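Chemist: I would like to see how this sequence folds:
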Amino acid sequence: MARLFGTDGVRGLANAELTPELALSLAASAARVLAAHDRSHRPVAVVGRDPRASGEMLEAAVVAGLASAGADVLRLGVLPTPAVAYLVGALDADLGVMISASHNPMPDNGIKLFAAGGHKLPDGIEDEIEAGLPAPAIRPTGSGVGRVSDVPDAVERYVEHLLAATPNPLTGLKIVVDCANGASSAAAPEVYRRAGAEVIAIHADPDGVNINEHCGSNHPELLCEAVVKHGADLGIAHDGDADRCVAVDAAGELIDGDQIMAVLALALADAGELTDDTLVATVMSNLGLHLAMRAHGINVVTTAVGDRYVLEKIRASGLALGGEQSGHILLPAYATTGDGLLTALRLMSRMAATGKPLVELAGVMNRLPQVLVNVRVADKAAVAGSSAVRDAVGAVEAELGERGRVLLRPSGTEQLVRVMVEAPAQDTAQAAADRLAGVVSAAS
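Modeler: Below is the predicted model of the structure:
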């Protein structure tokens, strides 16, 4: 049977795959597992959600599950995922629950769990929770049932935390922020204004069904137009739960997560805060990032795709910065998970400190054309063992030399092989990717 937990919690179509019954059982099991690991006190859990309509239903189920297992619940309301992670530690809770499907379409939803301190749960604890899903015959009664209360200043606590992590006032900056009609719709405009910027907010009116709908970090086209229309210095786009951030320069050009990491890496290096002069990125990060960092004496360590792998490397090596091209950036000195609002504040602080426009700061990195082709195959293993594929990859790598890169990556969930090629010119990358895709298809 497939594992219930994916790389980022439990996700599915709300009320079909992710049902209230599953949410209740999952929350109750999590509370029981926590109690079994530490019997010194009654468990305390914080629960937050994004504004999608199904979140109301799932929040009720999660709260009921936690209380039925004897945990006290602090209900946070609608706020970003990184706010929940922060408040687990700030409120001295034992567990955090975020109900969100992040950048996924509105009909989906998810449940993400955080351990004490706001860190992601280890795989072993997730496995214990999954194994304990069947409800026990005996539940606590009377005073043993958990109590539920609200935290009315949850957003304010998070905003204050972000302001404390912002090294420079943003006075003089005019920004447009796209909140994706999601969890950052209240917090993002508020914190950017209080940090000193002039703020124009778009897609900041969630109605339960419009989250991520043609807006946010996955669809920044309208943000690009708005930045130019309003004569803003930059634009910031978040996804539905605001753990991501991409930017737009004053000319309406997109600045992705790789470019943001390049800017932040140099800022940390200048401040003497870039541990071991090392940045952590995934194998999908653009070769331009590697070349730019090398030119500035910064080492880039790569991991598998997924923020959890970036975070594992950061924590294992005590590093200061990592992230993904998607805009999921990790700054462990200030947050235990990716925080799009924190990322944006640090990026704008660099602009304010240097007096340089975003296009100039991001220009430290030349983003090479990148082509990704998904090839449906009959057998991923056959492709991996194919000498014809290896020879074809080697030939393209020899042609590109240090000016390009090839990556073949099997999908983790489908019979697909992803062929990625970077090259100095778009047509060169496209031709090489198409050629390799043909060899991959024939080898399966």
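Chemist: CA only for contacts and neighbour counts going forward, please
Modeler: Noted.
Chemist: residue contacts, residue 393?
Modeler: If you count contacts by CA atoms under 8 Å, 6 or more residues apart in numbering, residue 393 has them with 406, 436.
Chemist: and residue 266, how far is that from residue 342?
Modeler: Relative to residue 342, residue 266 is positioned 17 Å away (CA to CA, to the nearest Å).
Chemist: ok, now residue 235?
Modeler: When distance is defined by CA to CA, residue 235 is 15 Å away from residue 342.
Chemist: Mind checking which of the two has more residues around it?
Modeler: Neighbour tally, residue 235 and residue 342, criterion other CA atoms under 10 Å: the higher count belongs to residue 235, 31 against 28.
Chemist: element containing that one, please.
Modeler: strand 234-237 (DSSP states H and E).
Chemist: So what's the gap between that strand and the chain middle?
Modeler: Here the centre of strand 234-237 is set off from its chain's centre by 17 Å, with CA atoms, centre = their mean, to the nearest Å.
Chemist: what comes into contact with it?
Modeler: 174-180, 216-217, 220, 223-224, 227, 245-250, 252, 344, 358.
Chemist: Could you list which residues are in contact with the residue lying farthest from the centre of the chain?
Modeler: Of all residues in the chain, residue 142 has its C-alpha farthest from the mean position, at 40.5 Å, by CA atoms, centre = their mean. Residues counted as contacts of residue 142 (CA under 8 Å, 6+ apart): none.
Chemist: same deal with residue 101?
Modeler: Applying CA under 8 Å, 6+ apart to residue 101 gives the contacts 11, 108-111, 240-241.
Chemist: got TSV for these, with neighbour count and distance to residue 426 too?
Modeler: Formatted as TSV, the contacts of residue 101 follow (neighbours: other CA atoms under 10 Å; distance: CA to CA, whole Å):
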residue	neighbour count	distance to residue 426
11	22	36
108	21	35
109	28	37
110	23	37
111	25	39
240	34	31
241	33	33
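Chemist: Among these, which one sits closest to residue 279?
Modeler: Residue 279 has its nearest neighbour among the contacts of residue 101 in residue 241, at 24.6 Å by CA to CA.
Chemist: Here is a second sequence; please produce its structure as well for comparison:
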Amino acid sequence: MSRLFGTDGVRGLANGHLTAELALELSVSAAHVLADRGEFSGHRPLAVVGRDTRVSGQFLEAAVVAGLASAGVDVLLLGVLPTPGVAHLTDKLGADLGVMLSASHNAMPDNGIKFLARGGKKLDDTIEIAIEKRLNEPWERPTGADVGRVTVHPTAVDDYARHLVRTIEHPLAGLTVVVDCAEGAAFESAPKALQDAGATVIAIHADPDGTNINDNCGSTHLDDLRKHVLMHGADAGFGLDGDADRCLAIDHEGNIVDGDQILAILALALKDQGRLAKDTVVATVMSNLGFVQAMKAHGVGVRQTKVGDRYVLEAMRVSEYNLGGEQSGHVILSDHATTGDGTLTALHLLERLVTTGLSLKELAAVMEQLPQVLVNVPDVDKARADDDAVVAAAVAEEEALLGERGRVLLRPSGTEALVRVMVEAPTAEEAQLVADRLAQVVKAQLSL
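Modeler: Coordinates of the predicted model:
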């Protein structure tokens, strides 16, 4: 049987795959696995529940709360709040678990359920498997005074915004910032935190109606953000996604500053302050070679993992690093957060502008991005991609031709029957030629 949990919780079409019944049963199972009942200490288990702005979040929230309370867990409703805000309050309020209802950057009809363990930490595979195994099992239901209580936590946005502002040491007075809230979970908290930190804030796509989340806005659609940055003469713009755990930036000239560049800026900021743990940053194998070269030039090591923030987090946890991220803008500052946080990232980037007196464009110039081409090869046996001798020989030949001028990454998709061929080279034309040649080999060798 296939796993119910994906790379980031349980996600699918709301009221299609992801039903109220499934949400309720998952919450009961999660309560049995994660909630500390403290029979000998009198502890009542506690959960916090937040959601993004999707209309389906309302009925899913009701189902999750019903499941938790029926299992004897007290519930604090946080309302609309970013995923990192739910993680922060899970920790701050001493909750046994947190629940976030969001499908992140997916289109509005989808939704998802993310569970967080005590301390606001993401679940590892063993806990997710345990939750799945206990779905629909017989259990003794509490009655009377033993059922859970449900209350609203009215200061969730203020508490989270206050936490964000406290993570920086220099006010952002004098900076003008545009923030695209993606009609999502950060429509209140992001503008508030940036403004409370001293910046002049222009918030766009901050009027959610339950159906417009991620609709031609946010981190996956930066054109409107660029337009407003130029229109207002802003120092920078930040595009968040639906649950605001990531952001991409626009500099004052309208150029995109991606996750690799953001990670490079923050790595050097922490190194200058003597705060970069082990002088090392964690990135994925998809990070641009220009990022790796720039970090090497500045004496910063790069630990690379598989694609996915969970792998970045795991490497950071095991080796006690405090900065990691992905090209997508999912940046983890673990001194202040247990997961990626788009608003936190924006605040620390802006603080770097203040402390250096440089523009975002000048800061991003620390690395030169090599042209990167990605070709997806569909309808192939991806399981054989790592073992086929002809494919391996073709990759080795192209790598030898590129030398230190570029690189090749060939990897099977985690969700589809295709192989991804990524090539970086000094020019886009050369990268495209190499990628196309390798794609032809993959197609010829691995076709289904």
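Chemist: TM between them?
Modeler: For these two chains in superposition, a TM-score of 0.98 is obtained (TM-score structural alignment, normalised by the length of structure 1); 444 aligned residues with a CA RMSD of 1.1 Å.
Chemist: The strand holding residue 235 of structure 1 vs structure 2, average offset?
Modeler: With the two structures superposed, strand 234-237 of structure 1 lies on average 0.5 Å from its match in structure 2, counting by mean CA distance after the TM-score superposition for structure 1.
Chemist: residues in structure 2 aligned with that strand?
Modeler: Under TM-score structural alignment, strand 234-237 of structure 1 corresponds to residues 236-239 of structure 2.
Chemist: swap in stretch 401-411 of structure 1?
Modeler: On the basis of TM-score structural alignment, stretch 401-411 of structure 1 is assigned to residues 403-413 in structure 2.
Chemist: chain center to that stretch, what's the gap?
Modeler: Per CA atoms, centre = their mean, the displacement of stretch 403-413 of structure 2 from the mean C-alpha position of its chain is 24 Å.
Chemist: can you list contacts of that stretch?
Modeler: For stretch 403-413 of structure 2, contacts defined as CA under 8 Å, 6+ apart pick out 285-286, 289, 370, 382-383, 385-386, 395, 398-399, 418-426.
Chemist: again, only using 6 Å
Modeler: Residues outside stretch 403-413 of structure 2 that contact it (CA atoms under 6 Å, 6 or more residues apart in numbering) are 382, 419-425.
Chemist: what do you get for stretch 77-96 of structure 2?
Modeler: Contacts of stretch 77-96 of structure 2 (CA under 6 Å, 6+ apart): 35, 46-47, 49-52, 98, 118-120, 152-153, 156, 160, 185-186, 243-244, 341.
Chemist: Roughly how far does the aligned partner of residue 138 of structure 1 in structure 2 sit from residue 32 of structure 2?
Modeler: Residue correspondence to structure 2 (TM-score structural alignment): residue 138 of structure 1 is matched to residue 140. Using CA to CA, we find residue 140 of structure 2 at a distance of 11 Å from residue 32 of structure 2.
Chemist: Which one's more surrounded, the two?
Modeler: residue 32 (20 against 6).
Chemist: On the three-state scheme, that one is what?
Modeler: Secondary structure, DSSP: H, G, I helix; E, B strand; the rest coil: residue 32 of structure 2 is helix.
Chemist: what's the closest non-adjacent residue to it?
Modeler: Leaving aside its chain neighbours, residue 32 of structure 2 sits nearest to residue 71 (7.6 Å; criterion: CA to CA, 6 or more residues apart in numbering).
Chemist: circling back to that earlier point, gap between the match of residue 138 of structure 1 and residue 64 of structure 2?
Modeler: In terms of CA to CA, residue 140 of structure 2 sits 18 Å off from residue 64 of structure 2.
Chemist: picking that back up, show the end-to-end separation of the match of stretch 401-411 of structure 1, please.
Modeler: Note: stretch 403-413 of structure 2 ends 26 Å apart using CA to CA.
Chemist: Let me see the ranges of the helices in the stretch 151-300 of structure 2.
Modeler: Assigned by DSSP state H, counting those that start in this stretch, the helices in the stretch 151-300 of structure 2 fall at 156-166, 189-196, 223-232, 259-272, 289-297.
Chemist: Any chance of a markdown table for these, columns distance to residue 316 of structure 2 and mean neighbour count?
Modeler: As requested, the helices of the stretch 151-300 of structure 2 are exported to a markdown table (distance: least, CA to CA, whole Å; neighbours: other CA atoms under 10 Å):
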| stretch | distance to residue 316 of structure 2 | mean neighbour count |
| --- | --- | --- |
| helix 156-166 | 21 | 19 |
| helix 189-196 | 26 | 24 |
| helix 223-232 | 32 | 18 |
| helix 259-272 | 14 | 22 |
| helix 289-297 | 17 | 18 |
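Chemist: Put together TSV for those helices, with distance to residue 81 of structure 2 on each row.
Modeler: What follows is those, written out as TSV (distance: least, CA to CA, whole Å):
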stretch	distance to residue 81 of structure 2
helix 156-166	7
helix 189-196	7
helix 223-232	22
helix 259-272	23
helix 289-297	32
